[in-house]
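Participant: my questions concern the predicted model and sequence given below.
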Amino acid sequence: MLRGILTVGGWTLVSRLLGFARDMLIAAFVGTGLIADAFFVALKLPNLFRRLFGEGAFNAAFVPAFSGLLQAEGKQAAKQFAEEAFAVMAFWLGIMTILGEIFMPYLMLVLAPGFSATPAKFQLAVDLSRITFPYLVLICLAALVSGVLNGMEKFTAASASYVLFNIVSIACMLWMTPYVPTIGHALAWGVSLSGVAQLGLLLLALRRGGMTLSIPRPRLTPQMRLLMRRMAPGLVGAGVTQLNLAVDVIIASLLPAGTVSVLYFADRVQQLPLGVIGTAVGTALLPLLSRQVRAGEAAASLDTLNRAIEYALFLTLPAALALIVCAYPIILVLFGHGAFSLESARLSSQALAAYAVGLPAFVLVKVLAPAFFARGDTSTPVKVGMACVGLNLTLNVAFMVPLAHIGPPLATSVAAISNVIGLATILLRRAHLKPDHQLIRRLIGMIGASLVMTGGLILVRIHLFAVAPHGWPRYASLAALIVTGLLGYAVAVPVLGAYNLRDIKRVMSRRRLQSVNKSATSPVITTET
């Protein structure tokens, strides 16, 4: 499992860093004005589907079924299942895309109702959304191919494909802008063209992996009906975080101009640890848990879930506290250029701190949900998730006036924390989650080490960011904060018992053992994927 986490996490990190480069260019060229607001809303619809399918509901339903067929009935049966799913998805998503193109103005009234007060912004958002909407089909089909590769325990290409999204977007922004009405149009075309590149790369990787998908006539076979039944509730259960973020956009469109952009830049920063850690752990965890549950290895599945929680919180806890303390320096250094003003940086940093409050919960949702999906239970996360969506909407409305731009991210964080509490409580009652002594001991150590790190960050920030520095001192000050955080946490971790060198050596030795003997099975050795 650890090898899969590192592979997915490594490529996700590269993608997020390139994403920051893209967002820095957007901030410098566009700022937080009308074009930025319109483009970020246009990006929200296909991006919502990307996160739901690529990181959530589809994998939750497809990967366990594909992995089970691959193990029980062989490659040909799994290949036929994947081809049937590809044909059905292409057909229905194609229809959905056509309807979306036709009725986009009505969709925009739902997603960004506040834009209707400014006709120019509303029309621009509709135009850009029509350009980006075909990405829905492309990325969902890419998610299916990624699921096949993940089911075959080939994580590299599936994770690397997201890098193309940012590369193509940057290229279009820099070179297409002179030939289209606005830079927003260039960015929108970059989204759809990146979908073509991603799907092409994944199909090539699948072919090199020894499997080529043909496209049969779409038919609702018994396997497809079962897949769709499991997938439909999973769209909500696994994508509650994304639905909550969509609610944030709806509320933000009703707030002062620029709020959508302010929240976007804040969300992009907190998506770095969320994507690198949460997505990586969830992606690598699901196939392993599915095999262990299918094989009746109850003790192994409990150990796997404990270690996944451990791996996730080891980096998420300090990341959350660091983002809360250093929100303003981070936003200022990353985006404080060109059209992105100091006031925009201040507002966005406040939203980032509110998002960071729920960061550990965002990640834990991605870790706990596979414990249900691996057992074929997609309905329970839906029930918990829908309750949290309702809570998020209620809190958004309550916070909208007194907290303005801080309200939506804070409401989302509270909803995510409630989601984790609900999922964990149910897993504990069903005996599918039993925190062991190692997890509890290390969690206490992680919390202590994170607090030590936070104290150091506060002291350094007081001295270096008493006023907003300019030029290279700004970058040097942020670098000093990063070094302080890393060193403080690294020193405190072994002292407070979270991890030590012996633990790391043991994990690495397990990885070497598994690479030598892939057929070995043990309830303790859970790092194969």
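Facilitator: Sure thing, it's come through.

Participant: drop to CA atoms for contacts and neighbour counts, all remaining ones
Facilitator: Fine.

Participant: could you list every helix and strand in contact with the host helix or strand of residue 161?
Facilitator: Using DSSP states H and E, residue 161 falls within helix 156-175. Using 3 or more CA pairs under 8 Å, 6 or more residues apart in numbering; DSSP states H and E, the elements in contact with helix 156-175 are helix 2-29, helix 135-151, helix 183-208.

Participant: out of these, which gets nearest to residue 342?
Facilitator: helix 2-29 (11.9 Å; CA to CA).

Participant: report all helices and strands that that closest one contacts.
Facilitator: helix 156-175, helix 259-273, helix 280-294, helix 327-335.

Participant: again, 10 Å this time
Facilitator: The contact analysis (3 or more CA pairs under 10 Å, 6 or more residues apart in numbering; DSSP states H and E) places helix 2-29 against helix 34-55, helix 156-175, helix 183-208, helix 259-273, helix 280-294, helix 298-325, helix 327-335, helix 501-516.

Participant: one more to weigh against that first structure:
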Amino acid sequence: MRASSVVSSMTFVSRILGLVRDVVFARFIGAEAGADAFFVAFKIPNFLRRLFAEGAFAQAFVPVLSEYRERGSHAAVRELINAVAGCLGSVLFLLTVLACLAAPVVAYLFAPGFAADEQKFGLVSDMIRITFPYLLLISLTGFAGAILNSYDRFAVPAITPVLLNVSLITAAVVISPQISEPVMALAWGVFVAGCVQLLFQLPFLARIHLLPVPSVNFSHPGVKRVLTLMVPALFGVSVSQINLLLDTVLASFLPTGSVSWLYYSDRLAELPLGVFGVAIATVILPSLSRQHTGADSERFSRTMNWSLHLIFLIALPSSLALLILAEPILATLFMYGKTTAADIAMSRLSLCAYALGLTAFMAIKVLAPGFYARQDMKTPVRIGIIAMVANMVMNLLFVVPLHSYWQVGHMGLALATAGSAFLNAGMLFSRLRRQNVWVSDGRWRRRFWQYGVANAGMVAVLALCLYWLPAWGDSLWWQRTLALALVCGLGLIAYVGLLVLAGLRMADLKHR
């Protein structure tokens, strides 16, 4: 619980700065063609950040590193780290060079709908040449963070993303007004952020005597095991992110602004997911790996139960609050400068759709480590393939009618992503239960009654507050901010107060 709190608090700082960054984006670039181009170019390294910094690489590397740490010497651990650093760095360097040389091809793969607009397509291609090296930098940053997490140094990797937000805010506010194409300043901000993030973590690796000296050695047994585990993990742990990326590809065929609307709504859905879901998953993976290595199945199951209890405690109210407060939050944060009331209305639709799937998104983050800690990569991959196919089918079922009749096809993309997330989470949970990896601790019936009472009370309070408050679009920015803070504060008080009245105590949330 203490480790999760450290990661959550550091991630919370990063996510708040991320919201500030998005407010700056809304003011300076809005939801116009240039904004769509930047969000596509930014989506590629951001997507890869989630794969490597929070996803597949950590899920494959941490169990192997934990096993070396438990059973081997410090020298063996150093040898593994040096070999992985050399192999990972060399492969990513070659990939980065190829992508920069073939930037128009990469642009077409990720945003084929932009090909009809020569100016927009050229802008995306130019920015990809600047942003794609972030893949190499952030992957090595994720590698350094995985080492620190394995040695229970959670705070440094959790606070590192703050540097990305600081760099982008500086680029938007200081540099973009000085150049003819403002969004190009943001692309350079991404590149600079990658350099700073990597350099920031190196001194902390040196403190634990694990600063890598890269050595390209693909024959090293540890490297082979990491690669074997990583290939399926790349897909299995990141299905929800791949679905979001496919949304961007399809959104490039929809009206101008669709990519931006999805971006702004996705960013708000990412706030609870990043602060809590990723934090809990980051903390439990090393513990689950050590418990599996020690053949302690009872503790393994208790850890899974504890993480799922926390997910439902946080995800359910977050999902309901985003559904009810979608327009007030979007208007308060983003309705400035070039972002119009119409953009807010469109973003609200996709935010509500993403909010429906928030519980599933967060559950996947803690269910997947139950497989990866046991070095079972095949099961999540099979489930991920099924979920991805289902997502594409639902895209056709939702996007076509919503775009044809109401011109809100982007909402259909978000609905399909949420639906496939529930399918993914449900299948992961079912498989863990059948394998007796997860065994109920006997508290679920009581907890769901407590959660139900608290969430019902919170919804009632939020609905009453919105009924009495004036239209958000008619208020000044400071009035919106104060009103939103008051509404959120009352909702939080209602939720926590009813949980206490229903019998939930802080001691129930601890896990030893």
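Facilitator: Sure thing, it's come through. Because the structure is a prediction, the values reported are computed rather than measured.

Participant: sorry, back to before: export the helices and strands packed on helix 156-175 of structure 1 as TSV, with columns for mean neighbour count and distance to residue 329 of structure 1.
Facilitator: Listed next are those as TSV, based on neighbours: other CA atoms under 10 Å; distance: least, CA to CA, whole Å:
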stretch	mean neighbour count	distance to residue 329 of structure 1
helix 2-29	21	14
helix 135-151	26	34
helix 183-208	21	27
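
Participant: among those helices, which is nearest residue 66 of structure 1?
Facilitator: helix 135-151 (6.3 Å).

Participant: element containing residue 437 of structure 2?
Facilitator: Per DSSP H and E, there is no helix or strand for residue 437 of structure 2.

Participant: separation between it and residue 506 of structure 2?
Facilitator: According to CA to CA, to the nearest Å, residue 437 of structure 2 stands 26 Å off from residue 506 of structure 2.

Participant: who's more crowded, these two?
Facilitator: residue 437 (19 against 7; other CA atoms under 10 Å).

Participant: and that one, what's its match in structure 1?
Facilitator: Taking TM-score structural alignment, the alignment pairs residue 437 of structure 2 with residue 432 from structure 1.

Participant: now for its match: which residues touch it?
Facilitator: 298-299, 301-302, 305, 371-372, 424, 426 (CA atoms under 10 Å, 6 or more residues apart in numbering).

Participant: now the helices and strands packed on helix 156-175 of structure 1 as a markdown table including distance to residue 454 of structure 1?
Facilitator: What follows is those, written out as a markdown table (distance: least, CA to CA, whole Å):
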| stretch | distance to residue 454 of structure 1 |
| --- | --- |
| helix 2-29 | 23 |
| helix 135-151 | 37 |
| helix 183-208 | 37 |
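
Participant: quick one, which of the helices and strands packed on helix 2-29 of structure 1 is nearest to residue 345 of structure 1?
Facilitator: helix 327-335 (5.6 Å).

Participant: and the closest one, what does it pack against?
Facilitator: Secondary elements touching helix 327-335 of structure 1 (3+ CA pairs under 10 Å, 6+ apart): helix 2-29, helix 259-273, helix 298-325, helix 342-357, helix 472-495.

Participant: do that again at 8 Å, thanks
Facilitator: helix 2-29, helix 342-357, helix 472-495.

Participant: distance to residue 255 of structure 1 added to the ones you listed, as JSON lines?
Facilitator: Shown next, in JSON lines, are those (distance: least, CA to CA, whole Å):
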{"stretch": "helix 2-29", "distance to residue 255 of structure 1": "20"}
{"stretch": "helix 342-357", "distance to residue 255 of structure 1": "13"}
{"stretch": "helix 472-495", "distance to residue 255 of structure 1": "31"}
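
Participant: which of the helices and strands packed on helix 2-29 of structure 1 sits most buried?
Facilitator: helix 280-294 (a mean of 25; mean count of other CA atoms under 10 Å).

Participant: any idea how far that one is from the chain center?
Facilitator: Distance of helix 280-294 of structure 1 from the chain centroid (CA atoms, centre = their mean, to the nearest Å) equals 17 Å.

Participant: hmm, who's touching it?
Facilitator: 1-2, 4-9, 12, 55, 60, 63-64, 67-68, 150-151, 298, 300-301, 304-305, 308, 311-312, 366-367, 370-371, 373-375, 529 (CA atoms under 8 Å, 6 or more residues apart in numbering).
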